[in-house]
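# Here is my input, please return the structure:
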Amino acid sequence: MRELRGPLLVVAAEGVGWDEFATVDLPDGPRHGLVLEVDRDLVTLQVLEGTGGMVPGGIWVRFDGRPLSIPVGPEWFGRVCNGRGEPMDGGPPVTCDRSLPVSGWPLNPVHREPPRDPVLTGVSVIDALMTLVRGQKLPIFSVPGLPHLALATQIAAQATAHGSSFRVVFAGMGLTHADIAFVRDRLEERSSAGELVLLLNAADDPVIERLLTPRLALTIAEHLAFAEGHDVLVVMSDMTSYAEALREVAAARREIPARRGYPGYLYSDLATLYERCGRIRGREGSVTIVPVLTMPAGDITHPVPDLTGYITEGQIVLSPEVQARGVYPPVDVLSSLSRLMRSGAGAGRTREDHLGVASQVLAAMARARQAGELGELVGVSALSATDRAYLTCRDLVERDLFDQGDTELRTMEDSLGRAWTALAALPRQELTMLPLAMLKEYLPTAAPGGSDG
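I've put the predicted structure just below:
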């Protein structure tokens, strides 16, 4: 052994390749590592269990001559494991007939199918206004202190896709032990049904494990999707913890830092995770990714949300201001969007009026924000009747459509019905984004505070 640098071990060796798996033999038992760097005869290893207790002398490193691989197959269903894939549920290690490298394989863009058809989360504000689509990557941007973990577990517990075999892989990174207990309890029903894989990395686990957790989750999901034919949703929380682990390892490697101290390759590293989702031509199944990340100080220009936004297809933004109004989930709908929503909503997918209703609700919320700002200046009583109707509509939307229990499951029909009820508070001539035929079919005739104008 030449040197110890935090979680890294530097040894002298020849004939070793990048990303090669290794076993570190110690008097108290073996540990495992991955080759990060090879410089002539010096090899830098990241030790998965950490380097605590290691001292020069008495250390032997055996290189396997292959990348780190994990077993893949349906045996993962119902299992609860740590960030390295080791059981936390008291069961035996997961063994399968096939193994795959955790780094995955690049997917030929020519073989990709565009995402289509909805993944229904049972959360009204997401299903109605920013529909998740099979094969999409749609992140949740949050602020520390907001219920992003509750929303992530609610999506993992409730999500479905009609007409398919739907499964969920949940990867938790940097979680407290209280958070781990919450996730396990919340997802117990789906896990018992054999529809869920749980990989949970604790905040006090070695930092290297945090870099491995999402790769294990995506490798398992890819096999379940493209070999077993399932539609798989991968929920990853919290990607900011992942990026901070990457920064810590980069600092230990003495790399030149880039923006905010993160390594210059943060963008490409995140892309190697996010771009593993999608659909493949000629194969059943799909991988859909919902990464959750916290924005330090609520800064959406922070490198992690900023670079994530470049790679993904939209975002769901959680807002402290919305939470202060008592709304769960506290989604800022005017800052949120799903760029692929039109591929998963509308006639033949959800309902013919879905896209029109979503556009009308968003337009109403934007107009209500303007009316509210004006009302703060001149007083609500000085506003026009139309502006007051928009404020009423906003209150109805937030109270009846957006706000729901963290264990409440709503159908798409229920969500759209609630949206129509809120829109009925507006004068009919303001509903310019909805065809007359849909107004006649879906608009309630007796509306709270509504007017036919």
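
# all contacts plus neighbour counts: C-alpha atoms, from now on.
Fine.

# Buried residues in stretch 329-341, which are they?
The neighbour-count check on stretch 329-341 (16 or more other CA atoms under 10 Å) flags Pro329, Pro330, Val331, Asp332, Val333, Ser336, Leu337, Ser338, Arg339, Leu340, Met341 as buried.

# so the third one makes contact with Pro320?
This points to Val331. No - if you go by CA atoms under 8 Å, Val331 and Pro320 don't touch, sitting 9.0 Å apart.

# Before we compare anything, build this one as well:
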Amino acid sequence: MSIEYLGLSEINGPLIALEGIRNAAADEIVELLVEGQRKIGRIIEIYEDKAVIQVFQGTENMSLHNTRTKLTGHPLEVSLSEDILGRIFNGTGKPIDGLGPIAAAIKRDVNGEPLNPCAREYPRNYIKTGISAIDSLTTLIRGQKLPIFSGNGLPHDKLAAQIVRQASLAENSSEEFAIVFAAMGVKHDVADFFRRTFEDSGASSHVVMYLNLANDPVVERLITPKVALTAAEYLAFDKGMHILVILTDMTSFAEALREVSSSKGEIPSRKGYPGYLYSELATIYERAGIIRSSKGSVTQIPILTMPNDDITHPIPDLTGYITEGQIVLDRSLHQKAVYPPISILPSLSRLMKDGIGKGYTREDHQDLANQLFSSYARVGEARNLASVIGEDELSPLDKQYLKFGTAFEQEFVAQGLFEDRSILDSLNKGWSLLSLLPKEALDRVDTKILEHYYPSETKAAPPDHERN
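The predicted structure is shown next:
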């Protein structure tokens, strides 16, 4: 028998308080009836017989006297089946594409279930994005969490859309692949951009979209990534698919968390964020991985905008502690009209070495990446020296590095918005650029690999079909 409570004790922003409540549980969903309008809330705190409830649709038009509250006895659940592929949902998992409700094969708690660390499989093999700077130098590995650190005004939305269009498993793979895309706090024009891009490219058939718009309730943003990851876990671990999850923008999630925390009267920590920001981010990021009992995997690319381009801000700082590397977008490259403006030197993928090389990409991949990093770092030194003494006073080798640096940014890092490069195209392009430098300067490459792949007048760059 369910009990219905009449009236509220307090209303504060997106939160309400209800006293005299019995047999309630944390994270339990409640139904609220206000003047014929039905709203959903979640219990976030309980003090003896008093419960604090987050209202997803906001507390507008609610009053202390005539609001009816009913406990459902279960946490927030989302309906799941393979039919979610190609569909668009709001932040709580309700369809918004006009195609009707999902015929649910199963319902799952959006908070997920604890994953035994001993059941995890070490991430192997790579996911191709078609972007040279990522595939060659910060390779995305299945089961990895690799965030993109961006800034306001940088083209992270275009980059996210391009990754969705071009992402795939290794060549000749017969395994199933799909993408779960979740956007939090995005404007209507940005949401329409994502929709149109996916539909026009034909990618929408293997994409599940969850959209929380800027005018949607703030509380809904706290649920959106959990709903998206619940769908990803279902497709990966129940259906054996390899799922790439793109979450944009995690800064909106953190801002929503700060707003709700302030409404609760909690003591703030760094920059006003609650002290449990780290654990909340970890709860989301750690839902990536591979488990031994399933053929599938969940890989994450969270995207976050750094306030004032500050990489020491709490959001990117804490994200860096949890994830396995980062891809950093650079404003100076963006001002040079380089797209995507990926800053090579601070970007890294800590799991890259375990999913590339012979049997995965090509035997020269790791040595080539090491040499490109080293040579581009030397470009920075040459540019700094040229700014002091002038380019004409540089040594012949430093002038070659300047030439290499310009070509590297314009031909390797930069590529078209619809240019999809294979991993072999990217590797061959890297060797072509290294040929601008003398052979003896390439000290990060094994001698045998250098002899085989270094272009010369009599030997062209290795053909695309060559694999080892």
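
# coming back round to it: wait, which of the buried residues of stretch 329-341 of structure 1 is closest to Val304 of structure 1?
The closest of the buried residues of stretch 329-341 of structure 1 to Val304 of structure 1 turns out to be Ser336 (CA to CA; 16.9 Å).

# so the closest one makes contact with Glu313?
No - using CA under 8 Å, Ser336 of structure 1 is not in contact with Glu313; the gap is 10.8 Å.

# Arrange the buried residues of stretch 329-341 of structure 1 in TSV, one row each, with secondary structure and distance to Ala150 of structure 1 as further columns.
Shown next, in TSV, are the buried residues of stretch 329-341 of structure 1 (DSSP: H, G, I helix; E, B strand; the rest coil; distance: CA to CA, whole Å):
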residue	secondary structure	distance to Ala150 of structure 1
Pro329	coil	9
Pro330	coil	11
Val331	strand	13
Asp332	coil	17
Val333	helix	18
Ser336	coil	18
Leu337	strand	20
Ser338	strand	21
Arg339	coil	24
Leu340	coil	24
Met341	helix	23
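
# Pull up the aligned stretch in structure 2 for stretch 128-137 of structure 1.
Aligned by TM-score structural alignment, stretch 128-137 of structure 1 falls on residues 136-145 of structure 2.

# ok, and what's touching that stretch?
Residues from elsewhere that reach stretch 136-145 of structure 2 (CA atoms under 8 Å, 6 or more residues apart in numbering): 123-128, 134, 146, 242, 285, 288-290, 297-302, 323-325, 327, 344, 347-349, 351-352, 355-356, 365, 369, 423, 426-427.

# Please repeat the previous calculation with a cut-off of 7 Å.
Outside stretch 136-145 of structure 2, the residues that touch it by CA atoms under 7 Å, 6 or more residues apart in numbering are 123-127, 285, 288-290, 297-301, 323-324, 347-349, 351-352, 355, 369, 426-427.

# which ones among these are found in strands?
Among the contacts of stretch 136-145 of structure 2, DSSP state E puts Tyr126, Ile127, Ile290, Ser297, Val298, Thr299, Gln300, Ile301, Ser347, Leu348, Ser349 in strands.

# how close does the fourth one get to Ile290 of structure 2?
For Ser297 of structure 2, the distance to Ile290 of structure 2 equals 5 Å [CA to CA, to the nearest Å].

# before we move on, what about the fifth one?
When distance is defined by CA to CA, Val298 of structure 2 is 7 Å away from Ile290 of structure 2.

# whereabouts in structure 1 does the longest helix along structure 2 align?
Longest helix in structure 2, counting residues (DSSP state H): helix 365-389. Counting by TM-score structural alignment, helix 365-389 of structure 2 pairs with residues 354-378 of structure 1.

# and what of stretch 273-284 of structure 2?
Counting by TM-score structural alignment, stretch 273-284 of structure 2 falls onto residues 262-273 of structure 1.

# can you pull the buried residues of that stretch?
Neighbour counts using 16+ other CA under 10 Å place Tyr262, Pro263, Leu266, Tyr267, Leu270, Ala271, Leu273 of stretch 262-273 of structure 1 among the buried residues.
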